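*Asks:* Here you go, sequence then predicted model.
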Amino acid sequence: MNARQLVQGMLKAWPVDPRDRLPLPLWFSHDIEVATGGVSSHHFQAAGVEMDSRDVRPGDLFVALKGEAMDGHKFLPQAFAAGAVAAITDRPVDFPHVLVENTTAALHALAHAARERGNAKRIAVTGSVGKTGVKEAIFNALDRASRGGAHRSVRSYNNHVGVPLSLARLPARARYGVFEMGMNHAGEIAPLTDHVRPHVALITTIAPAHIENLGSMEAIADEKAQIFTGLVEGGAAIIPADSEYAGRLIDHARRLGVEVVTFGRNEAADVRLLDAIPAANGGSLVTAELGDARLCYTIAEPGEHWVANSLGVLAAVRAAGGDLAAAGLALAEMGGLKGRGARLQIAVSGGKALLVDESYNANPASMRATLRQLGQTPALRRIAVLGSMKELGDFADRFHRQLAEPLAEAKIDHAILVGDEMRALAAELGKDGAKSLGIAPSFAHCKGPAEAIAALEHFGLTHGDAVLVKGSNSVGLGGLVTHFTNASG
């Protein structure tokens, strides 16, 4: 057999995949017309879909959305200057465009067309804590196993605009799509899951985030459980077995007739933790049982909460038909996300200090988890910069005061408290009894990030310090993180 015959034989043996017949470009103008009922001014191919002119990249389709205070049509020149190939508009414009009656409805129609044109397994993730990190972990596991065939929501595109936008970006050839779903009020999850129609829906945990708007923990659980309403026939609901609301979530799922898979330490969990010990990299070495199999793997992310998260990741990957070995490798390689656990080494007096960036979000459960992890982090001194937890309503003072206990348990040496809601914790730490018993750290209370930067600089960071920065995003502690990382060069 000569070389030519050998090559021809290899080509004939190349596996045939129906996806190979699907288009490589994300969208053709004709397909957008069919999906939206619009009329295209030009023929074009789009490589991406974007709604913010500041984020447009060459080859993108720009969707000119209209809101109560903003109209995307005003930013068409900026979008095309950045490289947009066309726009979806509700009026004729002097740029390549697809003319529709309503641009928001057109985005939804495009999302649904993306969902239906391929056969990607779709996974939806929600929860009061940890949904972005879990979404990223599931994506990394499935992307590794499928050799780049996975897609996911970027950043925290988890609301009524972000979810359909992320779905509209789903390539026709994708094997998996992972979508994050968030909410602030009742009735917001159901429309999101109706867009995605997931094969797998995961709830990370139930905690008092947004309790100001929902009124009770039971109401939060009920709203999160709405993610199950969009599951396709034969879909799987992944539920945290250790939550005190697990029974409530299971009842929601069973009423819908979907498969229920639980995860956690609970002996009855379908994906059950057998053992977890600290790993050399600061994470954990975990052994889990999945009914008919056991898996031993390493988690790069530190903290007990990531041990629980990893079990949910395994449950979702298995339900989606993914590779568990690839999931274990992906968990071992994950690093913290900006604002959500990134561990940064910053230059300080005498050497280096660790700064843990949790500046994007905060609620009582995540505050306790990250303070517990700070207490387990080797350090000469432990400093906590804590911003107010928002959307707690009438519960705010109580939940902020209760942070005194995890601060004491973590043996925090100094706390900088930022925002009006943190006054309650400052008052708790300032009580004579707490001071005399030595269970309260030294602390400073600041109005905002600028004061907090000054307070931390006045306290002075030295080699061997570990600093946790955590608060609700609106407090603005991301600016403090940027200040100290930039200052360290």
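*Replies:* Noted; the coordinates are in hand.

*Asks:* all contacts plus neighbour counts: C-alpha atoms, from now on.
*Replies:* Will do.

*Asks:* before we move on, what SS does Gly479 have?
*Replies:* Classification of Gly479 by DSSP: H, G, I helix; E, B strand; the rest coil places it in helix.

*Asks:* Please apply the same query to Leu374.
*Replies:* Per three-state DSSP, Leu374 ends up helix.

*Asks:* and it, how many neighbours?
*Replies:* Neighbours of Leu374 under the rule other CA atoms under 10 Å: 24.

*Asks:* Contacts only, for it.
*Replies:* Leu374 makes contacts with 382, 410, 466, 468, as judged by CA atoms under 8 Å, 6 or more residues apart in numbering.

*Asks:* Out of the residues you listed, which sit inside strands?
*Replies:* 382, 466, 468 (DSSP state E).

*Asks:* ok, back up a step: dump the contacts of Leu374 to TSV, plus distance to Leu417 and neighbour count.
*Replies:* Listed next are the contacts of Leu374 as TSV, based on distance: CA to CA, whole Å; neighbours: other CA atoms under 10 Å:
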residue	distance to Leu417	neighbour count
Arg382	14	24
Ala410	16	18
Ala466	16	26
Leu468	12	24
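
*Asks:* got another, please set it beside the one above:
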Amino acid sequence: MKTEFHYSLNSVRKILTPNSFPDWSEDFTFENIVTSSMEADEKSLFVPLQGVRDGHDFIQDALNKGTKFFLCKKNHPVLKKFKSSDKSKAILVDDTLNSLGKLANFHRKRFTPLLIAITGSSGKTTTKELLGHFLSKIGSENLVITEKNYNNEIGLPFTLFRINEKTKIAVCELGMNHLKEIERLSDIAEPDISVITSIGSAHIEHLGSLKNIAEAKSEILNGMKKDGIVFVHSNLPFQKTIQQKAKLKNVFIKTIQPKNKKILTIVQKKETGFLLKVFSKKVEWNILGEKSIENLNLVLNVLNEIHFPKKEILSQIQSFKNPEKRFIIEKNIYTVINDTYNANPESMISSLDSSIQLSGKKNLYAVLGDMKELGKFSKIYHTKIGRVFKDNKIKGLITFGKDSKYISQEFIKYNKNQLCKHFDDSTDSINAILSYIQDHIPKKSILLVKGSRSMKMERITEALSNLNF
């Protein structure tokens, strides 16, 4: 990753090692900060990070590209390989990732934008995109928003580095896999307003229980400023966990009700979305599913809190579109609902709900892949998805992977006469699934395709898009 970074060498050293003294002989000024040696140049501060590969192994590559200074973990073996002139270019730190966060936090505190942080087991990216959609009216030079899914301890700093004296609002998405991750992100970002979209089973493999997940999500309050505001749904589980943290941090909780005549009510549910009343005005909402209404409700309440002009909100509701690979409708021989970005039990149920709304009286089939990161709970949650079809009838189900077989096994209990087929996860299975669809599913049917990111379900949607009548 690479972004602008206008700091002097002495400033960087002072931020990372407060007890250091200035270098009186030279004070170099950086123009950018990078984590990839491929993007490094003579004006870069190179930050080597340790992951699957150790970024320290690429310091020499950065130096070869002209980089004059770099962060380096103290006593790292790579230092022994450098000649003395290159060793002198090292800014030694205890941890390079932590140091990246320190630099980002220093930069964030130099400016005074309203910073809104968003987390949740599901819905956080859509909520972030929704906020960004409405706030775009203030102009791109005044708005910073997390790009793509850059929501971790690497991505967040690079979002914060984009803040400058013109920035009025910054919207940051915070993701996690383990306890204390959101706490660290919140400490770096120091949000004025936080939003918790949901508490669900995503990452339960690592966290062990829904209660622990609630603890992890509530960590977003950790870095919040006194008298900040956190927005949550009234039906959010483990509210007491959040209330205790809010009291400790002197943060106010705004509990959002599903129906509020002053802000949002559903007038009519349709195959194309909803007719809503927003701020007492009727508007079309062209996004499917009750979950989309929950996300919109959160965003409208945040915008109302910061006194964002209602006329600007109303003028933009109809033009919002789902983020890439999130419930995108692609029409060909079949109408394919491409929801392949990722999946957890809650988002799977939400996607099925939206698909049923879209299909109306048309034939609806589902092609569902494994949901990952469920650990020892995987069978339980896959079986739970199969149970959803007891009350939500579809014409047929295809499952793909290892544990998705439990969805099929449960589905067939309630739909004995419906099409149901399971395929193991293999390259050959993609062609087999495509052939099975062509042989057993009528043309013009609606197909929902969804699974976890690692299942690469887009292989199926891409193959379907290449079919010809």
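*Replies:* Yep, that arrived. These numbers were taken from a predicted model, which means no experiment stands behind them.

*Asks:* coming back round to it: possible to save the ones in strands among the contacts of Leu374 of the first structure as JSON lines with distance to Arg152 of the first structure?
*Replies:* Shown next, in JSON lines, are these (distance: CA to CA, whole Å):
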{"residue": "Arg382", "distance to Arg152 of the first structure": "35"}
{"residue": "Ala466", "distance to Arg152 of the first structure": "32"}
{"residue": "Leu468", "distance to Arg152 of the first structure": "28"}
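
*Asks:* Do a quick rundown of the strands in the stretch 351-489 of the first structure.
*Replies:* In the stretch 351-489 of the first structure, the strands defined using DSSP state E, counting those that start in this stretch lie at 351-358, 381-387, 414-418, 442-446, 465-470.

*Asks:* Export those strands to JSON lines and append columns for distance to Asn159 of the first structure.
*Replies:* Below are the strands of the stretch 351-489 of the first structure laid out as JSON lines (distance: least, CA to CA, whole Å):
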{"stretch": "strand 351-358", "distance to Asn159 of the first structure": "21"}
{"stretch": "strand 381-387", "distance to Asn159 of the first structure": "24"}
{"stretch": "strand 414-418", "distance to Asn159 of the first structure": "27"}
{"stretch": "strand 442-446", "distance to Asn159 of the first structure": "31"}
{"stretch": "strand 465-470", "distance to Asn159 of the first structure": "22"}
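
*Asks:* ok, the contacts of Leu374 of the first structure in the second structure: which stay?
*Replies:* Retained contacts for the contacts of Leu374 of the first structure in the second structure, judged by both residues aligned by TM-score structural alignment, their matches' CA atoms under 8 Å, are 382, 468.

*Asks:* which of the contacts of Leu374 of the first structure lies closest to Ile277 of the first structure?
*Replies:* Ala410 (18.8 Å; CA to CA).

*Asks:* Hmm, that closest one is touching Gly375, no?
*Replies:* Yes. Counting by CA atoms under 8 Å, Ala410 of the first structure does reach Gly375; the two are 3.9 Å apart.

*Asks:* Tally up the residues packed near Asp23 of the second structure, please.
*Replies:* The burial count for Asp23 of the second structure: 11, using other CA under 10 Å.

*Asks:* where's it, which helix or strand?
*Replies:* Remark: Asp23 of the second structure resides in no helix or strand, with elements defined by DSSP states H and E.

*Asks:* before we move on, which element is the nearest residue to it once chain neighbours are set aside in?
*Replies:* With CA to CA, 6 or more residues apart in numbering as the criterion, Asp23 of the second structure has its nearest non-adjacent residue at 6.7 Å, and that residue is Asn10. Using DSSP H and E, Asn10 of the second structure sits in helix 9-16.

*Asks:* Tell me the helix or strand right after that helix.
*Replies:* By DSSP H and E, the next helix or strand past helix 9-16 of the second structure is strand 32-34.

*Asks:* how close does the helix or strand just after that next one sit to the first structure?
*Replies:* Proceeding N to C from strand 32-34 of the second structure, the next assigned helix or strand is strand 44-46, under DSSP H and E. Strand 44-46 of the second structure differs from its equivalent in the first structure by a mean of 4.7 Å after superposition (mean CA distance after the TM-score superposition for the first structure).

*Asks:* How about residues contacting strand 44-46 of the second structure?
*Replies:* 30-37, 40, 59, 62, 67-71.

*Asks:* Check which helix or strand the residue nearest to the spatial centre of the first structure maps to.
*Replies:* Centroid-nearest residue in the first structure, with CA atoms, centre = their mean: Thr132, separated by 1.1 Å. Using DSSP H and E, Thr132 of the first structure maps to helix 131-145.
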